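Q: Predicted model and sequence below, questions to follow.
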Amino acid sequence: MVHAGRNWSRAFQDIREGIAARELWGHLGWQDIKQRYRRSVIGPLWITLSMAVTAAGLGLLYSQLFKAPVPTFLPYVTVGFIVWNFILGCLTEGADSFISNEGLIKHLPAPLTVYALRTVWRLTLMLMHNMLVYLAVLVIFFGSLTTDGYLLSEHGVPQPGIGWNIVLAIPAFFLIALNGGWVALLFGIISTRYRDIPQVIGALTQLVFFMTPIMWSTDLLTQRFGEGHSWAILIAELNPAYHFIQIMRAPLLGLQQSWHHWAVVGGVTIIGWALALVAMRNYRARISYWV
């Protein structure tokens, strides 16, 4: 006998109706941005300014520490930060998707998927603001980034430079955002039941940040340990965040890109949505009680 609250059709129906209610989650996500920067002089442009200052400061600092050319390494750090901020938001804010919407869940008869999409849409708006920093960096260092064979670090691997494949950044972002959906649903459900999960995620993401090639490149590992030390490269390759960042950063900066980055992200997408659907089937009906 199937439990009344555990129904595949209701889980799929919730997701379908949630996606269809784009006016609702679109409005809620935009209001989140407006509310966060209400009464400030430049409003949401604080998002752009904050990213610009962080990327410029750390990009200049680490380019000197690693003896890397500023015209290519600073854009590398900038785009890495932009994509990482979106991923980080999906993990940390996604875990609070249902907890932070307690009042609406209890009083608004809407699909639970709406609140996960609200989070992803809000983070998408923030990423769009941050992309203004990328455009500024692209204009400033356009000559260096379009040069065939440019280097990210001294004696590093030559990069092909920005070309027509820059358009691959669009499907890359949609694939990352698609993963943000299952992250918000799965972690949101788990976090409503176990309130320690957001703190655990917050602590682990700090470790993942330093282990992900954002402020350093894989060229540095090869130069430091040599080609024979494959374990050094595994530090990056076994980190899913690296592959998510790379599928979007590579086309935006004209970096070499391997198909295996897309394969890893595709595999994570399938597994993640499978787990999210199982969670929706088993615990969707209990969320309103847990919050």
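A: The structure has been received and is ready for your questions.

Q: make it CA atoms for all contacts and neighbour counts henceforth
A: Will do.

Q: before we move on, which element is the one residue sitting closest to the centre of the chain in?
A: By CA atoms, centre = their mean, the chain has its centre lying nearest to Ile87, at 2.1 Å. Per DSSP states H and E, Ile87 falls inside helix 70-95.

Q: Would you mind pulling up the elements that that helix packs against?
A: If you count contacts as 3 or more CA pairs under 8 Å, 6 or more residues apart in numbering; DSSP states H and E, helix 70-95 packs onto helix 45-65, helix 113-140, helix 142-145, helix 169-193, helix 197-211, helix 240-253.

Q: Now distance to Trp30 and mean neighbour count too, for those, in JSON lines please.
A: Listed next are those as JSON lines, based on distance: least, CA to CA, whole Å; neighbours: other CA atoms under 10 Å:
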{"stretch": "helix 45-65", "distance to Trp30": "14", "mean neighbour count": "17"}
{"stretch": "helix 113-140", "distance to Trp30": "6", "mean neighbour count": "21"}
{"stretch": "helix 142-145", "distance to Trp30": "32", "mean neighbour count": "19"}
{"stretch": "helix 169-193", "distance to Trp30": "17", "mean neighbour count": "22"}
{"stretch": "helix 197-211", "distance to Trp30": "24", "mean neighbour count": "14"}
{"stretch": "helix 240-253", "distance to Trp30": "24", "mean neighbour count": "23"}
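
Q: adding another structure so you can compare the two:
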Amino acid sequence: MKPVNFDYIAVNSVEEAVAALSQAGGTAKIIAGGQSLLPILNMRLARPSLLVDINKIPELNRIERVGNELRFGATVRHHQAETSPVVQEYLPLLAKAIPLVGHRPIRSRGTLVGSVVHADPSAEIPLVSLILDASLELHGTDGVRTVALADFFFGYMMNDLQADEVATALVFPDITCQPGSKRGTSFQEMARRDGDFALVSAAGQIDLHDGVIADVRLGVGGVGGAPQRLVETEDFLKGKEATIDLLMEAAEAIGDLLEPDDDPAVSAQYRRSVAIGLTKQVLIEAFLEASTDKEGGK
């Protein structure tokens, strides 16, 4: 199939983009990388009257540290972030997740902000961004607002982005290790083939201080309508001495926190079982990495 007819405009500023969206009365779509939008258009699951191309806005193509935050503009490509030394240093969990996004041609065009706004519960970037307390900067006719990802996702491909708003940046707060702590990270997923959407994924980050879990961030994707942060599991682990037995106990218990649906691909029970298994892998890998002599201060 091919898309329905639509108009196209390439804007030069965020203000122009907001104005175009407003004038379209809720029937326009933003396009940056197009790796999620174009297939949806071809299948006619979306029928916009207008596509607003934001690729000519120069300030949206930057990865930059602003104060204690690391900001990714709306047209920053996955490959751009994948090869960034800043990402490797300050967001090692994100650096591990990005190479699992599709294939190289997809990462060369797709954007981090676009992945988050698309809100696919199986996607890698929304899950990592959620557990690292990221937020989206949104520009609309009523001004600028910032929305934490914990409040952004409503359900499968549903979010808090308004029809007249442009998501201009994905912002990560400063969550560097405390002095004397060491950090380990892991991202695991199960897919039918390399490059396919994950059926289930898990992401985790552990900070150890003298063998005690000073901080832990953990979440799973593909087991509900949105990526899920496992806050109860994090609370259970924090402040305890890290052992393999403790981590296995925590991973086994997440089954009670998940409510996956049955679908034509796999059963709910299968998704739950895989999520538990991947969470075990994530916790062990992050623990072992944090237990090495390598400093994890960033």
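A: Here it is on my side, so go on. Just so it is clear, the model here is predicted, and its values are computed rather than measured.

Q: Now compute the TM-score of the two chains, please.
A: Aligned and superposed, the two chains score 0.26 in TM-score terms (TM-score structural alignment, normalised by the length of structure 1); 136 aligned residues with a CA RMSD of 6.9 Å.

Q: remind me, longest helix of structure 2?
A: helix 268-290 (DSSP state H).

Q: What is it packed up against?
A: Using 3+ CA pairs under 8 Å, 6+ apart: helix 268-290 of structure 2 touches strand 182-190, strand 200-209, helix 244-253.

Q: Next, the angle from the first one to strand 200-209.
A: The reference is to strand 182-190 of structure 2. Counting by axes from the mean of the first three to the mean of the last three CA atoms, to 10 degrees, strand 182-190 of structure 2 lies at 170 degrees to strand 200-209.

Q: which helices and strands does strand 182-190 of structure 2 pack with?
A: Against strand 182-190 of structure 2 (3+ CA pairs under 8 Å, 6+ apart) you get helix 92-97, strand 200-209, helix 268-290.

Q: Can you name the residues in contact with the first one?
A: Residues from elsewhere that reach helix 92-97 of structure 2, judged by CA atoms under 8 Å, 6 or more residues apart in numbering: 81-82, 87-88, 124-125, 128-129, 185-187, 203-205.

Q: swap the cut-off to 7 Å and go again
A: Glu82, Val87, Gln88, Glu124, Val128, Thr185, Ser186, Phe187 (CA atoms under 7 Å, 6 or more residues apart in numbering).

Q: So which of those is the closest to Glu69 of structure 2?
A: Compare each of those with Glu69 of structure 2 using CA to CA and the shortest gap goes to Val87, at 11.9 Å.

Q: Flag every buried residue along the one helix or strand the closest one maps to.
A: Taking DSSP H and E as the criterion, Val87 of structure 2 maps to helix 85-90. Going by neighbour count (16 or more other CA atoms under 10 Å), the buried part of helix 85-90 of structure 2 is Val86, Val87, Gln88, Tyr90.

Q: Compile those residues into CSV and extend it with columns for distance to Leu237 of structure 2.
A: Formatted as CSV, the buried residues of helix 85-90 of structure 2 follow (distance: CA to CA, whole Å):
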residue, distance to Leu237 of structure 2
Val86, 29
Val87, 27
Gln88, 26
Tyr90, 23
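
Q: returning to that earlier point: go through the helices and strands packed on helix 268-290 of structure 2 and pick out the most buried.
A: Ranked by average neighbour count under the criterion mean count of other CA atoms under 10 Å, those are headed by strand 200-209 at a mean of 28.

Q: now it against helix 268-290, angle please.
A: Using the same axes, to 10 degrees: strand 200-209 of structure 2 against helix 268-290 is 30 degrees.

Q: Does anything pack onto strand 200-209 of structure 2? Which helices or strands?
A: strand 182-190, strand 212-221, helix 268-290 (3 or more CA pairs under 7 Å, 6 or more residues apart in numbering; DSSP states H and E).

Q: Minimum distance to Ala274 of structure 1: which of the helices and strands packed on helix 70-95 of structure 1 has it?
A: helix 169-193 (8.7 Å).

Q: Give me the residues contacting the closest one.
A: Residues outside helix 169-193 of structure 1 that contact it (CA under 7 Å, 6+ apart) are 90-91, 94-99, 116-117, 120, 197-198, 244, 247-248, 251-252, 269, 272-273, 276, 279, 287, 290-291.

Q: okay, the helices and strands packed on strand 182-190 of structure 2 in CSV with distance to Ala17 of structure 2 next?
A: Formatted as CSV, those follow (distance: least, CA to CA, whole Å):
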stretch, distance to Ala17 of structure 2
helix 92-97, 29
strand 200-209, 34
helix 268-290, 40
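
Q: mind listing what Glu252 of structure 2 touches?
A: Ile276.

Q: again, 8 Å this time
A: So Glu252 of structure 2 contacts Ile276, Lys280 (CA under 8 Å, 6+ apart).

Q: do you know how far it is from Gln188 of structure 2?
A: Per CA to CA, to the nearest Å, Glu252 of structure 2 is found 16 Å from Gln188 of structure 2.

Q: what's around the residue lying closest to Thr218 of structure 1 once chain neighbours are set aside, how many residues?
A: Nearest residue to Thr218 of structure 1 in three dimensions, chain neighbours excluded: Ile233, at 7.0 Å (CA to CA, 6 or more residues apart in numbering). Residues lying near Ile233 of structure 1 (other CA atoms under 10 Å) number 17.

Q: now Gly155 of structure 2
A: A count of nearby residues for Gly155 of structure 2, using other CA under 10 Å, gives 14.

Q: Next: Gln13 of structure 1.
A: 14.

Q: just Arg109 of structure 2 next, same as before
A: Neighbourhood size, Arg109 of structure 2 [other CA under 10 Å]: 17.

Q: Hmm, it is touching His78, no?
A: Yes - at 7.3 Å, Arg109 of structure 2 counts as touching His78 under the criterion of CA atoms under 8 Å.

Q: if I pick Phe142 of structure 1, what's in contact with it?
A: Phe142 of structure 1 makes no contacts at all, as judged by CA under 8 Å, 6+ apart.

Q: how near is it to Phe225 of structure 1?
A: Going from Phe142 of structure 1 to Phe225 of structure 1 by CA to CA gives 32 Å.

Q: Of all the helices and strands packed on helix 268-290 of structure 2, which one is nearest Leu237 of structure 2?
A: With CA to CA, the closest approach to Leu237 of structure 2 among these belongs to helix 244-253: 7.4 Å.

Q: what angle sits between the closest one and helix 268-290?
A: Using the same axes, to 10 degrees: helix 244-253 of structure 2 against helix 268-290 is 150 degrees.

Q: Chain neighbours aside, what residue packs nearest to Leu132 of structure 1?
A: Take Leu132 of structure 1 and drop its neighbours on the chain: the residue closest to it by CA to CA, 6+ apart is Thr48, 6.8 Å away.

Q: Distance-wise, check Leu208 of structure 2 relative to Leu93 of structure 2.
A: 16 Å.
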